[in-house]
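> With the input below, show me the fold.
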Amino acid sequence: MSLKKASLIIILVLLIDQITKFYIKTNFALGEEIKVFEWFSILFVENEGMAWGARIPGEYGKLILTSFRLVAIVGIGYWLWDSVRKNGSKILITAIALIFAGAFGNIIDSVFYGVIFEHSYGQVAELVPAAEGYGTLMHGKVVDMLYFPLWSGYLPEWIPFWGGNYFTFFEPVFNIADSAITVGVFLLILFNKRAFPAEDEQGEERNKKVQATS
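Coordinates of the predicted model:
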């Protein structure tokens, strides 16, 4: 796959991701929910940290996290460029492009949203408010909205630790960028041999040489 086609994937994912986030941010108050089906809702939440809401504690935790994301995206971008240069498999380049797009989409939130949006607590946020935004550069919150509570109920008492507790599957709220990263990672896992055919062939050659000398 060419770098041009990989770039088209990245642009498409970024457009869908940012359009949905802008729509949610400018039409929903924080915590507002629209139930589409029993198992799917549009629920506006903001994530200050990493996946699953994890945070780096301390005054500079958010700045450290955003800085790490910026460094990581450079590494992923180089991986994509290098894979295209080496004529990597279509699966590999597609997966890296999805991971890059997803990571970049969430970086946009973290870097800029605190400046260009006002807060969403009890109100619909204004884009480019007359007053200051809810945060500063590098201190934005990631907008999430896709919620799939596929099953909710009380777990049987015989289940260790969680038995008898109310449980929801799947509880995390995520966005298009998160979905792109997840799909990219799963492509690499499920189609590992197709994603890295040259490495597999080299491994097979090494195994044959070892067997021949044993």
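> alpha carbons only for contacts and neighbour counts from here, please
OK.
> ok, for the most centrally placed residue in the chain, nearest residue in space, not its chain neighbours?
With distances taken as CA atoms, centre = their mean, D178 lies nearest the centre of the chain, 2.3 Å away. Spatial nearest neighbour of D178, excluding adjacent residues (CA to CA, 6 or more residues apart in numbering): G102 at 5.8 Å.
> Identify the residues contacting the host helix or strand of the one you found?
Assigned by DSSP states H and E, G102 belongs to helix 90-108. The contact list for helix 90-108, computed with CA atoms under 8 Å, 6 or more residues apart in numbering, reads 1, 6-7, 9-11, 13-14, 17-18, 66, 69-70, 73, 76-77, 79-80, 83-84, 142, 176-185, 187-188, 191, 194-196.
> In helices only, show me the residues you listed.
6-7, 9-11, 13-14, 17-18, 66, 69-70, 73, 76-77, 79-80, 83-84, 176-185, 187-188, 194-195 (DSSP state H).
> Just the buried residues of those.
When those are checked for burial by 16 or more other CA atoms under 10 Å, the buried set is 6-7, 9-11, 13-14, 17-18, 66, 69-70, 73, 76-77, 79-80, 83-84, 176-181, 183-185, 187-188, 194-195.
> Second chain to compare with the first, below:
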Amino acid sequence: MLDAGHQLSAAATRPPQGRGLAFWLSLAAAVIVLDQAAKLYFNARFSFGQRVNVLPVFDFTLVYNRGAAFSFLATEAGWQRWFFTALGIAAAAVITAILARQGRRAQPRFALALALIMGGAVGNVIDRVAYGHVVDFLLFYWKDWYYPAFNLADVAITCGAVLLVLDEMLRMRKPR
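Below you'll find the model as predicted:
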């Protein structure tokens, strides 16, 4: 039987345990719920193309995107719907496998980035399956220049991608 001193020193030498797969999947699920709730709100309250000015550079609007980022492939005959659906499902499966393999050893910034990307990807997959297009409602512009409208899933994917790049840059700077 170990005394209290041995138990304390053994606990102090163990590597810290991080969050597990369930936590990161729950975070991805929260992104999906927020994204879908916002899309349901805008679908119910706005008509297609309607805009409501919020700030001199920002409007709420309701538009649909049959393609991917920046309406990439939006004018195609319809195959892109299933291509981007399969791509989103594959991304979610790969991310789940990575997080499961890393378990509680996953670095928090890396795991957060993956959870955000997965939540955003699944949020847009749900739209493609349910509606045949992605619902977008956030529109930024300056004078005659307009950034393509986007949604909360896109925000999560972008934040996740930025975190992945930041994580890699910080990891490269660490001494070995």
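> Please state their TM-score.
For this chain pair, the superposition-based TM-score is 0.79 by TM-score structural alignment, normalised by the length of structure 2; 157 aligned residues with a CA RMSD of 2.1 Å.
> aligned partner of the residue nearest to the centre of structure 1 in structure 2?
Alignment note (TM-score structural alignment): D178 of structure 1 maps to D154 of structure 2.
> quick one: what's aligned to V142 of structure 1 in structure 2?
Using TM-score structural alignment, V142 of structure 1 sits opposite V134 in structure 2.
> For A106 of structure 2, see how far away its match is.
31 Å (CA to CA, to the nearest Å).
> of the two, who's got more company?
Neighbour count, other CA atoms under 10 Å: between V134 of structure 2 and A106, V134 has more, with 25 against 19.
> Alignment lookup: A92 of structure 2 to structure 1.
Per TM-score structural alignment, A92 of structure 2 is aligned with I73.
> Might you report the residue contacts of that match?
With CA under 8 Å, 6+ apart, I73 of structure 1 has these contacts: F100, A103, F104.
> Can you give me the stretch of structure 1 that stretch 30-44 of structure 2 aligns onto?
Using TM-score structural alignment, stretch 30-44 of structure 2 pairs with 12-26 in structure 1.
> average offset between the matching stretch and structure 2?
The superposed stretch 12-26 of structure 1 is, by mean CA distance after the TM-score superposition for structure 1, a mean 0.8 Å from where its aligned residues fall in structure 2.
> Need the contacts of I73 of structure 1 in TSV (columns: neighbour count and distance to P172 of structure 1).
Formatted as TSV, the contacts of I73 of structure 1 follow (neighbours: other CA atoms under 10 Å; distance: CA to CA, whole Å):
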residue	neighbour count	distance to P172 of structure 1
F100	29	22
A103	21	18
F104	23	20
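> Relative to T168 of structure 1, which of those residues is nearest.
A103 (26.9 Å; CA to CA).
> Now check the closest one against structure 2: what is it aligned to?
So, by TM-score structural alignment, A103 of structure 1 is matched to A121.
> In contact with I89 of structure 2, which residues?
A121, V122, V125.
> Shared with structure 1, which of those?
When the contacts of I89 of structure 2 are mapped onto structure 1 and scored by both residues aligned by TM-score structural alignment, their matches' CA atoms under 8 Å, the shared contacts come out as V125.
> Just give me the closest of the contacts of I89 of structure 2 to N65 of structure 2.
For the contacts of I89 of structure 2, the nearest to N65 of structure 2 is V125 (12.2 Å; CA to CA).
> Could you report the neighbour count for that closest one?
24.
> do the one 4 residues further on as well
Using other CA under 10 Å, V129 of structure 2 is surrounded by 13 other residues.
> That one reaches T85, doesn't it?
Yes. V129 of structure 2 lies in contact with T85 (CA atoms under 8 Å); the separation is 7.3 Å.
> For the closest residue to F174 of structure 1 other than its chain neighbours, give me its contacts.
Spatially, and ignoring its direct neighbours in sequence, F174 of structure 1 is nearest to D144 (4.7 Å; CA to CA, 6+ apart). Shown in contact with D144 of structure 1 (CA under 8 Å, 6+ apart): K21, L43, F44, V45, E46, N47, V173, F174, N175.
> can you give me the angle the helix or strand D144 of structure 1 falls within makes with helix 176-190?
Counting by DSSP H and E, the element that carries D144 of structure 1 is strand 142-147. Angle, strand 142-147 of structure 1 to helix 176-190, by axes from the mean of the first three to the mean of the last three CA atoms, to 10 degrees: 70 degrees.
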